[in-house]
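Visitor: Pasting the sequence and the predicted model now:
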Amino acid sequence: MKTRFVSEYLLEQLASWGVKRIYGVTGDAILPWMDAMGKQTQIEFVQCRHESAAAMMASAEAKLTGRPAVCTATSGPGTLNLLNGLADAHMDRVPVVAITGQVETQKLGGDYKQYVQQEPLLSAISHYSTLVAHPEAIGPVLQKAFMIAATRKGVTHLAISKDVFGKWVSSPVVNVLPEVHHQVRAQRIELEQAAEVIERAKKPLFLAGTGARSATRHLAQLADQLGAGLLLTLGAKGAISDSHPAVLGGLGEGGSKAGLQALWDADLLVIFGASWFPRSHIPAELPLIQIDENPEAFHHDPKLVPVTANVEEAVTFLQKRLEQKKPDKNWRSKLMQLHQQFWQETENLIRQSEEEQVKPETLLARLGQITPPEAIVALDTGEHTLWFNRAFRAMRQVPLFSGKWRTMGYALPAAIAAQLNEPEKEVVAIVGDGGLLMNVGELMTIKERGLPIKIVVVNNGTLGLEEVKMKQSGYEPFGTQLENPDFVQLATAFGITALRARTVGELMEKLNELFELPGAALLEVVCTAPTLTRLKQDFIFQNQA
């Protein structure tokens, strides 16, 4: 039987399961693994500048591919630095396997440098976490970690004692994993119940989430068949073009007034693959149907009909089951008007003279006009994220973002993972000034790997979303103002071509220049103070006036 070091076995086994790259930062407790990593070519090691960014990259890769992604770090501070990115994967339910170093077996439980018991630390954000203290344990626990991550769509973790990496193991490499069944078979009775409710509705409205992206072509057909309007969460944005006549924008503070009006007028909302949505923006009396393959996603609501099903299967069933239903002509006419209103909302928002300083909504709207249709757009968390949802008119672009966890500093790591996984596609990172400085070291990762990512920095000198929320809550903004470096000089120091736009007149010129530049490039846009308003409150006020 072939024997090899645990460090070598790990790489052979992961490669046989299709792992192409591992994101991480070298450290003392994983040095034997790093040595083995450098002597093979099957798996690429993506050297990051911070472990949090490495975990974010793994999370982003898992979001794009649906397959388990891998990150690594040393013991102690390295492991703890992973937690932020791993929490993003956990909250957004994507498969990530974290492999960390631990102190030598004889030091476990003692008062040694960089020792902390890792399993309790990860218990809140993982489905499985264990310590490998014997070489022959590596095969079974690695397979278990990989399978749990894939089937439960979440984080798993192996801590491996440093001395174990260098010990011989006789476990065979398993080339074929047990088949992973993601698809949930719907209960016919639940689908029939949903179909009956939809059949009675005269003014139906659909909400598509991330879980509906693979079914959006059929979902758009179903909406046309039934005369239903379409709302898209941030995760579904771009899956159906904003120009589609049924699309009315998003939901929540990143949504549209047209979408809110449709919700107030509708007699049914059918939710496809959206595990989170702002319930407060939906009228309390509106009946709901929620279709999702994950029962944990269902909202506790007396007016909700839950359907546990794969979204694509459910949509196909409803297309056939409701083929005799005729759309309501008056509702369809109303939706056409609302679509035009939705399209006009952006134009009303971005009316600025050429000499004015750029508003964030103007930036996002103009960026939408120039971003290639097939691009991947990595978003940071902040005011600009909501303006992206409101003002960026998507065609087929894929947004990549921190959904429920909403960590700042996400865009650069996510863009790196996207470009590595989709090298032929344009990748754009939209980053706030606060978010950029949280993971600014990854600019060097971009330069080092020659990744042609286009970075747009929204520089308004503040943590904009926090400033807006403090003002809306009646507080005096404090701890939100930022003294920023010169971002053009900063990017240049990293070897990245950089531009700046200060006025509306300069904006399109610089955006065009940004996308024409070869390789990585950064555009700093000096924006106005935050401009975000309370969408729902404004809508209600205008309707009561």
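Guide: Yep, that arrived.

Visitor: hey, let's count contacts and neighbours off CA atoms from now on
Guide: Fine.

Visitor: what's stretch 122-136 in contact with?
Guide: Stretch 122-136 has contacts (C-alpha atoms under 8 Å, 6 or more residues apart in numbering) with 6, 83, 86-87, 90-91, 105, 119, 138, 145, 148-149, 152, 154-161, 164-165, 167-171.

Visitor: buried ones in that stretch?
Guide: 122, 125-136 (16 or more other C-alpha atoms under 10 Å).

Visitor: And the helices in the stretch 401-545 of the chain?
Guide: 411-421, 433-438, 442-448, 464-472, 487-493, 504-516, 535-544 (DSSP state H, counting those that start in this stretch).

Visitor: which residues touch the third one?
Guide: By that I understand helix 442-448. Contacts for helix 442-448 (C-alpha under 8 Å, 6+ apart): 47-50, 53, 412-413, 416, 452-453, 491, 494-496, 520.

Visitor: Quick check: which of the helices of the stretch 401-545 of the chain is nearest to Met57?
Guide: helix 411-421 (5.1 Å; C-alpha to C-alpha).

Visitor: how far out from the middle of the chain is that closest one?
Guide: 11 Å (C-alpha atoms, centre = their mean, to the nearest Å).

Visitor: which outside residues touch it?
Guide: 53-54, 56-61, 64, 376-380, 400-401, 425-431, 435-436, 439, 442-443, 446, 451-453.

Visitor: cutoff 6 Å now
Guide: With contact meaning C-alpha atoms under 6 Å, 6 or more residues apart in numbering, helix 411-421 is reached by Ala53, Met57, Ala60, Glu61, Ala378, Leu379, Asp380, Ala429.

Visitor: what's the nearest residue to the first one if we skip its chain neighbours?
Guide: Taking C-alpha to C-alpha, 6 or more residues apart in numbering as the measure, Ala53 lies nearest to Pro413, with 5.5 Å between them; neighbours along the chain are not counted.

Visitor: ok, now how distant is the one you found from Gly66?
Guide: Using C-alpha to C-alpha, to the nearest Å, Pro413 is found at 17 Å from Gly66.

Visitor: ok, the two, which is more surrounded?
Guide: For Pro413 versus Gly66, the count of surrounding residues by other C-alpha atoms under 10 Å is larger for Pro413: 31 against 16.

Visitor: if I look at the more buried one, how far off is Asn512?
Guide: 24 Å.

Visitor: now swap in Asp242 and tell me
Guide: From Asp242 to Asn512 the distance is 22 Å (C-alpha to C-alpha).

Visitor: now Glu293
Guide: 42 Å.

Visitor: Show me which of these two is the more surrounded one.
Guide: Neighbour totals were compared for Glu293 and Asn512, and Glu293 leads with 22 against 13 (other C-alpha under 10 Å).

Visitor: Surely that one is in contact with Asn310?
Guide: Yes. At 5.0 Å, Glu293 counts as touching Asn310 under the criterion of C-alpha atoms under 6 Å.

Visitor: Overlap of the contact sets of those two?
Guide: Contacts common to Glu293 and Asn310, judged by C-alpha under 6 Å, 6+ apart, are Val184.

Visitor: Below is structure B, check it against A:
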Amino acid sequence: MTPSTLADAAAPPVLAEETKPAAGLSVSQFILEQLKAWKIERIYGVIGDANLSLLDELGKQNAIRYVACRHEGGAALMASAEAKLTGRTTVCLATSGPGATNTLNGLADASMDRAPVLALSGQVETAKIGTRAKQYVDQQKLHAAVAGKSELVTHADALPELMEQTLVHGLLQGQVTHLSIPKDLYPAKVKGGIKPYAAHLHQPLAAPDNEIAEVAALLASAERPVLFIGRGVKQAAEHVLQLAEKLSAAVVTTLPARPLFPNDHECYAGGLGQAGSEASSVLLAESDLIVMLGATWWPDDYVPTQARIVQIDWNREAIGLGHPLHKGVVGDLGQIVPKLAAAGHLPAKDRSAWRARVRDACAGWKRQIEAEARADGTPIPPQRVMKTIADHVSDQAIITVDTGDHTLWFNRIFQAKAGQDILISGRWRTLGFALPAAIAAKLSYPDRQVIAIAGDGGVVQTLMEFQTAAELQLPIVLIVLNNRAYAMEQDRMNAAGLNLTGSAIQSPDFAAIAEACGGSGYRASSPAEFEQSLRRALSGSKPALIDVRTAATPVPHAKI
């Protein structure tokens, strides 16, 4: 600093006379331009008088597609599913009051599964905020339980910074973010510029080499290693296979991660928990080292106590949650797993006895589920339904699974293939997830086959989104396992000797509803009828629903 700059201590700051340049855009236009800069492809929403101006601008452009949903909850679930499937930020839109309230279930699903969803909701006029105006509610309080960041836009000039903050925060933290926009602000002109998506936001997080070396040393010394993998290893799946084979390690997966390891491999032990396999429970209980790779879910009843647990994840907050921890490593699995698989000293220990134990346990489990999957009869055993689906869906299919006893049967029986994706409501476990998720999946990947699997208790929560699929001419297939009950709850009530009040369902004619909505409807009550209906539905050109009369077979280990 030169002496001349200190001559007048009272002089104003150098840039004091400069103002933010006007973007020449209204609030509505700025929102869309900012979303375009972040490559947002769709907005899922429902119309209302507090978002009409934004919809007007949406209709004047074609870079972002507006998906008109039947319910705001369905719109938020679609956004959540797309974010889980693609890893990108997604957007849903609602009006003030009940519109914003209706999104909360879908936003909670996104929040629990760390899917970056930006929720935009209209709000009453700025002069009416805090009053008894119709449809007014404090949206920031409303969203506090599900959003990592929720802000009210009180002036057009605040919009650029607020949008940048919400987009960056949501993507980096894997959180829901939310903006409330008073409806009188949409025409206001914005000062400030569009902020493009910055490359540094997706730079991988590198773990120190010494940390990776410590994990490699633990693996090298392990007698009975197990790899527990989640969907976070998607970019390193081939290296997980190499690592497992080098270590003779058993491999256990979360449900969404099933396609990331060959299900027919001799070391694959299946899923975890009640919906998983007996083999995985046995091998986890016998292991001396468990390495968690991109997995964060571990049900309390299945956490082993005898093994050292190492967890590697990009999200430091998830490490050690719900289980003991011997060592945690923060970093990008796409960099770490290949280094572990390439470690030259890993094969040194003789693990032939453990490999034989793993092979025998996994083979025994596969014989058991293959026998279950051959079960015959009317109504159709759920195991047979899952086996039929697995036999007929494409190797590149996206399968969306609702919440219910069919979720457990799916994880128990379904054998996933490497090119497939499985979407679920992981931690939130909402009913009604599968159909909105299938719509989002088909919009995101129109060339891939998309199948939704739901129960008769859950599908009714969002069934009218089938009309959305028909309107959009999306050839998805919705399979409804119809056992006339909330079967998971009924099984648990039976196991505890409780009265079964509320567990029975008088299901509607699902196939007729599908036809009324503009799709195809099928009914099946035998394995042969289901297979024939599935073939027809998969080859059709419009959305199809198959109503499958399914036996109410209790899932093993059912308890409250």
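Guide: Cool, the structure landed. Keep in mind the model is a prediction, meaning the values are calculated, not measured.

Visitor: what's the TM-score here?
Guide: Superposed pair, TM-score by TM-score structural alignment, normalised by the length of the first structure: 0.95. Supporting alignment: 536 aligned residues with a C-alpha RMSD of 1.8 Å.

Visitor: what's the closest of the buried residues of stretch 122-136 of the first structure to Thr316 of the first structure?
Guide: Once C-alpha to C-alpha is applied, the member of these that ends up nearest Thr316 of the first structure is His127, at 32.2 Å.

Visitor: Over in the second structure, tell me which residue corresponds to Val526 of the first structure.
Guide: Correspondence of Val526 of the first structure to the second structure, assessed by TM-score structural alignment: Arg549.

Visitor: For the stretch 1-150 of the first structure, just list every one of the helices.
Guide: 6-16, 31-37, 51-65, 77-91, 118-122, 138-152.

Visitor: For those, state which one has the densest average packing.
Guide: Stretch with highest mean neighbour count among the helices of the stretch 1-150 of the first structure: helix 51-65 (a mean of 28; mean count of other C-alpha atoms under 10 Å).

Visitor: For that helix, which helices and strands make contact with it?
Guide: In terms of contact count using 3 or more C-alpha pairs under 6 Å, 6 or more residues apart in numbering; DSSP states H and E, helix 51-65 of the first structure is assigned the packing partners strand 69-73, helix 77-91, helix 411-421.

Visitor: Relative to Lys203 of the first structure, which of the ones you listed is closest?
Guide: helix 77-91 (33.3 Å).

Visitor: Superposed on the second structure, what's the mean shift for that closest one?
Guide: Following the fit onto the second structure, the mean deviation recorded for helix 77-91 of the first structure is 0.6 Å by mean C-alpha distance after the TM-score superposition for the first structure.

Visitor: so that helix aligns onto which residues of the second structure?
Guide: Going by TM-score structural alignment: helix 77-91 of the first structure matches residues 98-112.

Visitor: Quick check: nearest residue in space to the counterpart of Leu77 of the second structure in the first structure, chain neighbours excluded?
Guide: With TM-score structural alignment defining the correspondence, Leu77 of the second structure maps onto Met56 in the first structure. Setting aside the residues directly before and after it, Met56 of the first structure is nearest to Gly85 in space (C-alpha to C-alpha, 6+ apart), at 4.3 Å.

Visitor: Can you give the distance of the match of helix 77-91 of the first structure from its chain's centre?
Guide: Counting by C-alpha atoms, centre = their mean, stretch 98-112 of the second structure comes out at 14 Å from the chain centroid.

Visitor: What residue in the second structure is paired with Leu11 of the first structure?
Guide: Match for Leu11 of the first structure (TM-score structural alignment): Leu32.

Visitor: In space, what's closest to that match - neighbours in sequence excluded?
Guide: Leu58 (7.5 Å).

Visitor: Now check the first structure for the residue matching the one you found.
Guide: That one, Leu58 of the second structure, aligns with Met37 by TM-score structural alignment.

Visitor: Tell me the residues of the second structure aligned with stretch 131-141 of the first structure.
Guide: Using TM-score structural alignment, stretch 131-141 of the first structure pairs with 152-162 in the second structure.

Visitor: does the alignment partner in the second structure of Phe342 of the first structure belong to a helix or a strand, and which?
Guide: Per TM-score structural alignment, the equivalent position to Phe342 of the first structure in the second structure is Trp365. Taking DSSP states H and E as the criterion, Trp365 of the second structure maps to helix 352-373.

Visitor: Tell me the helices and strands packed up against the helix or strand following that helix.
Guide: Using DSSP H and E, the next helix or strand after helix 352-373 of the second structure towards the C-terminus is helix 382-392. Packed against helix 382-392 of the second structure by the contact rule (3+ C-alpha pairs under 6 Å, 6+ apart) you find helix 352-373.

Visitor: The helix it packs on - contacts with which helices or strands?
Guide: Short answer (3+ C-alpha pairs under 6 Å, 6+ apart): helix 352-373 of the second structure packs on helix 382-392.

Visitor: What range does the helix it packs on cover in the first structure?
Guide: With TM-score structural alignment as the criterion, helix 382-392 of the second structure aligns to 360-370.

Visitor: And that stretch against the second structure, how far off on average?
Guide: Counting by mean C-alpha distance after the TM-score superposition for the first structure, stretch 360-370 of the first structure comes out at 1.1 Å.

Visitor: Just give me the residue right at the centre of the first structure.
Guide: Ranked by distance to the mean C-alpha position of the first structure (C-alpha atoms, centre = their mean), the top residue is Phe401 at 3.0 Å.

Visitor: For the counterpart of it in the second structure, which non-adjacent residue is spatially closest?
Guide: Aligned by TM-score structural alignment, Phe401 of the first structure pairs with Ile424 of the second structure. The spatial neighbour of Ile424 of the second structure that comes closest, neighbours along the chain excluded (C-alpha to C-alpha, 6+ apart), is Val401 at 5.3 Å.

Visitor: Which residue in the first structure aligns with that neighbour?
Guide: Per TM-score structural alignment, Val401 of the second structure is aligned with Leu379.

Visitor: swap in Arg536 of the second structure?
Guide: So Arg536 of the second structure corresponds to Glu513, using TM-score structural alignment.

Visitor: now, which of the buried residues of stretch 122-136 of the first structure sits nearest Arg500 of the first structure?
Guide: For these, the nearest to Arg500 of the first structure is Ile125 (39.7 Å; C-alpha to C-alpha).

Visitor: what separates the closest one from Leu420 of the first structure, distance-wise?
Guide: Ile125 of the first structure is 26 Å from Leu420 of the first structure, by C-alpha to C-alpha.
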